[in-house]
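Undergrad: The sequence isn't on hand, but the structure is:
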């Protein structure tokens, strides 16, 4: 029986090169804040990225996302002003000993990137269809985040950098982009060609934080449950 199952798994698996490419996109994806180049993104490439995002999983097949492409520099500068204001509001809540490092961090590429993209969630789209949302009403939000991840990984495969600007006032952004009340902006992304993809995430390289060991995050059966020692041992030895 196990032999049959293993054969079925191999039949459905990607060939080695394809499988390696998927993992490469995952492990080398970066939240890009610098290294953007000004040259434009071909519309055919952008359409492929949006198609990848549109094929994200969505609970109840609600597909709650929309994609606002922002090219106008004046509008982008206005959004950057919102970022700068939000950053000043965030600063006092950062531990005092880390505020100097925080000020040095490059946290956006709004005007340097080829274009910006706002991915939104239309919370009315699944109205009257509670499938998957009756007990978990936030699933439309989570589904849209899956679309963001699809876009991001496809962009990495195309050699396109993406940076998520999360330091921004949501209501101010909605006003700037004429987003209706029932629609929620989920991700404001800077998108463009880059001169390089950093070998490490910027925040790790700057000393802001370090990646947690996977082996310490694996639990068995219940939260905090011990066990799965073999799995933890394998995870502890893995390198991306």
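TA: Now that the structure is in, tell me what you want to look at. Everything numeric in this text was worked out from a predicted model, so none of it was measured. Residues are numbered from 1 along each chain as shown.
Undergrad: Going by C-alpha atoms from here, please, whenever you check contacts or count neighbours.
TA: Fine.
Undergrad: For the helix or strand that contains residue 10, name the packing helices and strands.
TA: Assigned by DSSP states H and E, residue 10 falls within helix 2-12. The helices and strands touching helix 2-12, judged by 3 or more C-alpha pairs under 8 Å, 6 or more residues apart in numbering; DSSP states H and E, number zero.
Undergrad: Now do the buried residues in that helix.
TA: Residues of helix 2-12 include none that count as buried (16 or more other C-alpha atoms under 10 Å).
Undergrad: what do you get for stretch 69-79?
TA: 70, 76, 79.
Undergrad: For the helix or strand that contains residue 46, report the contacting residues that lie outside it.
TA: Under the criterion of DSSP H and E, residue 46 resides in helix 43-54. With C-alpha atoms under 8 Å, 6 or more residues apart in numbering as the test, helix 43-54 has contacts from 63, 65, 67, 146-151, 154-155, 158.
Undergrad: List buried members of these by neighbour count.
TA: Among those, those classed as buried by 16+ other C-alpha under 10 Å are 63, 65, 146-148, 150-151, 154-155.
Undergrad: if we can go back for a sec, which neighbouring elements make contact with the helix or strand that the helix holding residue 10 is followed by?
TA: Next along the chain after helix 2-12, taking DSSP H and E as the criterion, comes helix 16-28. Packing partners of helix 16-28 (3+ C-alpha pairs under 8 Å, 6+ apart): helix 139-157.
Undergrad: take the one below as the second:
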């Protein structure tokens, strides 16, 4: 879904979104050929295991190319989503616009999804932490133009997130501000540890002297 949101931000046609979506659905199909003990290993992979994992883009590309319902553009999603904007990715070490645009889009979507998902070797990150990582890697790991679209279209603090404000008020995100994704509308329901008698709605886009200090699970 995230990759398609980014594609919409690029102004893709319906046909191009379909190509992107079909590629994204199959982007990790090459992992089917990898041993489960590697995919589910709770600890750090050995050098040999890591090299084996790095073959899955080639494997996925071959699977997709054998299916004539998928275009070459869709196949490039599987092949190139682990490449990095400045090089150093795999499997071919491409960089910049050598990387297919679908691969650049899927790289952002894939890493964001991985960060907010629990893995055998680590806990899931909060969405705002994953957002900050994506933002910090613009022009390094990721295409800066794709990251720009990401920051405009993805909420830093998804609706429902519990937060504490810099003035001690705490509550939940109830609405997003489209042009200021890091400053949503908060419904404050407690101060410190004490519940408020009446909730207070605070639009952080209009209350610039306040900021979200931390995320809380209350």
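TA: Arrived safely, thanks for sending. Note that this is a predicted model, so its numbers are computed, not measured.
Undergrad: What would you report as the TM-score here?
TA: Once superposed, the chains reach a TM-score of 0.26 (TM-score structural alignment, normalised by the length of the second structure), with 85 aligned residues with a C-alpha RMSD of 5.1 Å.
Undergrad: quick revisit: and the contacts of helix 43-54 of the first structure, which is closest to residue 23 of the first structure?
TA: Nearest to residue 23 of the first structure among the contacts of helix 43-54 of the first structure, counting by C-alpha to C-alpha, is residue 154 at 12.0 Å.
Undergrad: how close does the closest one get to residue 183 of the first structure?
TA: Distance, residue 154 of the first structure to residue 183 of the first structure, by C-alpha to C-alpha, to the nearest Å: 25 Å.
Undergrad: Same question for residue 68 of the first structure.
TA: From residue 68 of the first structure to residue 183 of the first structure the distance is 12 Å (C-alpha to C-alpha).
Undergrad: where do the contact lists of these two overlap?
TA: Common neighbours of residue 68 of the first structure and residue 183, counting by C-alpha under 8 Å, 6+ apart, are residue 120.
Undergrad: Which residue ranges of the first structure form helices?
TA: 2-12, 16-28, 43-54, 73-90, 99-104, 139-157, 170-176, 202-205, 229-237 (DSSP state H).
Undergrad: can those helices go into a markdown table with extra columns for distance to residue 190 of the first structure?
TA: Formatted as a markdown table, those follow (distance: least, C-alpha to C-alpha, whole Å):
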| stretch | distance to residue 190 of the first structure |
| --- | --- |
| helix 2-12 | 35 |
| helix 16-28 | 17 |
| helix 43-54 | 13 |
| helix 73-90 | 10 |
| helix 99-104 | 19 |
| helix 139-157 | 11 |
| helix 170-176 | 15 |
| helix 202-205 | 15 |
| helix 229-237 | 33 |
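Undergrad: what's the most buried one of those helices?
TA: Comparing the helices of the first structure by mean neighbour count (mean count of other C-alpha atoms under 10 Å), helix 139-157 ranks first with a mean of 22.
Undergrad: And it, what does it pack against?
TA: helix 16-28, helix 43-54, strand 115-122, strand 160-164, strand 183-193.
Undergrad: do that again at 6 Å, thanks
TA: Using 3 or more C-alpha pairs under 6 Å, 6 or more residues apart in numbering; DSSP states H and E, the elements in contact with helix 139-157 of the first structure are helix 16-28, helix 43-54.
Undergrad: Now compare the buried ones among the contacts of helix 43-54 of the first structure and name the two farthest from each other.
TA: 63 and 155 (20.1 Å).
Undergrad: In the host helix or strand of residue 58 of the second structure, which residues are buried?
TA: Per DSSP H and E: residue 58 of the second structure is located in helix 56-65. By neighbour count on 16+ other C-alpha under 10 Å, the buried set for helix 56-65 of the second structure is 56-62, 64-65.
Undergrad: between the helix holding residue 46 of the first structure and strand 160-164, how many degrees?
TA: Going by axes from the mean of the first three to the mean of the last three C-alpha atoms, to 10 degrees, helix 43-54 of the first structure is angled at 50 degrees with respect to strand 160-164.
Undergrad: so after the longest strand seen in the second structure, what's the next helix or strand?
TA: If each strand of the second structure is counted by residues according to DSSP state E, the longest one is strand 194-203. Later in the chain than strand 194-203 of the second structure, the nearest helix or strand by DSSP H and E is strand 212-215.
Undergrad: What helices and strands are in contact with that following strand?
TA: strand 162-165.
Undergrad: Who are the packing partners of the strand it packs on?
TA: Checked by 3+ C-alpha pairs under 6 Å, 6+ apart, strand 162-165 of the second structure has strand 169-175, strand 212-215 packed alongside it.
Undergrad: which of those sits most buried?
TA: When these are compared using mean count of other C-alpha under 10 Å, strand 169-175 is most buried, at a mean of 23.
Undergrad: Quick one: name whatever helix or strand follows that strand.
TA: Going down the chain from strand 169-175 of the second structure, the next helix or strand is strand 185-191, by DSSP H and E.
Undergrad: Would you mind giving the orientation angle of that next one with respect to strand 169-175?
TA: With the same axes, to 10 degrees applied, the angle from strand 185-191 of the second structure to strand 169-175 works out at 160 degrees.
Undergrad: got the contact list for strand 185-191 of the second structure?
TA: The contact list for strand 185-191 of the second structure, computed with C-alpha atoms under 6 Å, 6 or more residues apart in numbering, reads 168-175, 195-196, 199-204.
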